[in-house]
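Student: turn this into a model:
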Amino acid sequence: MDKFTVLSAVAAPLPEANIDTDKIIPARFLKTTKRTGLGKHAFDAMRYREDGSENPEFVLNREPYRKAEILITHENFGCGSSREHAPWALLDFGIRCVIAPSFADIFFNNSFKNGILPIRLPRDICDQLMEDARMGANSRITVDLERQVVIRPDGSEIAFDIDPLRRHLLLEGLDDIGQTMRRESAISAYEAKQKKDAPWMPSIVLD
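Tutor: Okay, the predicted model is just below:
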């Protein structure tokens, strides 16, 4: 998982509440267990017309938002079914941070585990950031996870809260497996001791 420290990027405004995981990645694309290749299907029903052509009205189909790495939206983002493919699709598209007044709990938790930073900010602040984002490529928003601030194009800063452990894991680029592998030497030492002290017990081998 890539580290998240400071992100300065184009932000895409998506002023809609209750965007569910089926809108983020429709169920028909959930046949894969790979985390890559889903970006082209992110927001599929919103991005494409019935004939498969792009919908020019959708924000992510317009410049400069095709390369947006920050998404600013409204309440209850990521509601609906608990599919981990939703953060996979966002990340594969290029989104590293989502800013909204609130998130569905499962999506919120899955985002951290996949290297996406979800930031909760009041609705009026999100609306201000959307106005900044509508200025396009000349209006980059910066998210500084180390200092826990969002920096607007005018230089003003907005503080946000984040769980200290989750902040640490994102800064270090550690998912669940990464956390475990950092303790590989301790696990191996325990396994060796277990094999010596209780050879009849089954052991776990880390390859």
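Student: CA atoms for contacts and neighbours, from now on please.
Tutor: Noted.
Student: which residue is nearest the middle of this protein?
Tutor: When the chain is reduced to its mean C-alpha position, the closest residue under Cα atoms, centre = their mean turns out to be residue 116, at 2.4 Å.
Student: now do the same contact list for that residue.
Tutor: Contacts were defined as Cα atoms under 8 Å, 6 or more residues apart in numbering; by that measure residue 116 touches 87, 91, 95, 96, 97, 98.
Student: can you map out the helices along the protein?
Tutor: 21-24, 44-47, 85-93, 105-113, 123-133, 164-172, 176-181, 184-197 (DSSP state H).
Student: returning to that earlier point: which among the contacts of residue 116 end up buried?
Tutor: Neighbour-count burial within these applies to 87, 91, 95, 96, 97, 98; the criterion is 16 or more other Cα atoms under 10 Å.
Student: one more to put side by side:
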Amino acid sequence: MEKFQKFTGVAAPLPMMNVDTDMIIPKQFLKTIKRTGLGVNLFDEMRYDREGNEIPDFVLNQPAYREAEILVAGDNFGCGSSREHAPWAIKDFGIRCIIAPSFADIFHNNCFKNGILPIALPQAQVDVLMREADKGANARMTVDLENQTITTADGETFPFEIDAFKKHCLLEGLDDIGLTMEKARAIEAFESRAAAERPWM
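Tutor: Okay, the predicted model is just below:
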């Protein structure tokens, strides 16, 4: 998993509450087990009409936000079913950070496992950042995980809280497999010792 440290990117506004995982990636795209290729179908039913044409008014179809790396959203983001394809689609589109007043628990944890930083802030602060995100191509924000801050283009800074272990995993680029591989020597030593002590197993 790619290390997450500090970056500056365009923030896209999505002022909707209760955005569920079926809205993020509809069920017909869940057949794949690959983590790539789902970005084109992110928010599919809001981005495209029935003929597959882009809906110009949807934020990610607007020129200023086509390469957005930050999403500023409403309360209870990622609710609904626990499909891991939701963070896969978000990451594949290029979004690295989501800011909202709250997240559904399973989605929140899945974000960390896939290298996405979900930041929960008080509604009043999210409102400020939502207005910043409305500035189009000028809606650039800096997310600094090490120092736990979000800074707007005007220099206004918002601190955020994050679990220390989850922060460590993102900074070091460690998913569940990476965490296991950190213990590779200890695992190998245990297996060698077990084989010597119990050769019949």
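Student: re the thing from before, of the helices of structure 1, which approaches residue 63 of structure 1 most closely?
Tutor: Shortest separation from residue 63 of structure 1 across the helices of structure 1 is recorded for helix 123-133, at 11.9 Å, computed as Cα to Cα.
Student: how close does the closest one sit to structure 2?
Tutor: In the superposition against structure 2, helix 123-133 of structure 1 averages 1.1 Å from its aligned positions (mean Cα distance after the TM-score superposition for structure 1).
Student: mind checking how far that helix is from the chain centre?
Tutor: 19 Å (Cα atoms, centre = their mean, to the nearest Å).
Student: name the helices or strands packed onto that helix?
Tutor: In this structure, helix 123-133 of structure 1 makes packing contacts with strand 11-14, strand 70-73, strand 97-100, judged by 3 or more Cα pairs under 8 Å, 6 or more residues apart in numbering; DSSP states H and E.
Student: ok so, going back, and the helices of structure 1, which is most packed in?
Tutor: Counting by mean count of other Cα atoms under 10 Å, helix 85-93 has the highest mean neighbour count of these, with a mean of 24.
Student: against structure 2, what's the mean shift for it, could you check?
Tutor: Mean deviation for helix 85-93 of structure 1: 0.3 Å (mean Cα distance after the TM-score superposition for structure 1).
Student: how about that helix, which residues of structure 2 does it hit?
Tutor: Alignment of helix 85-93 of structure 1 against structure 2: residues 85-93, by TM-score structural alignment.
Student: neighbours of the closest residue to residue 23 of structure 1 other than its chain neighbours, how many?
Tutor: If you skip the residues right next to it in sequence, residue 23 of structure 1 has residue 43 as its closest partner in space, 5.4 Å away by Cα to Cα, 6 or more residues apart in numbering. One way to gauge burial is a neighbour count; for residue 43 of structure 1, by other Cα atoms under 10 Å, it gives 22.
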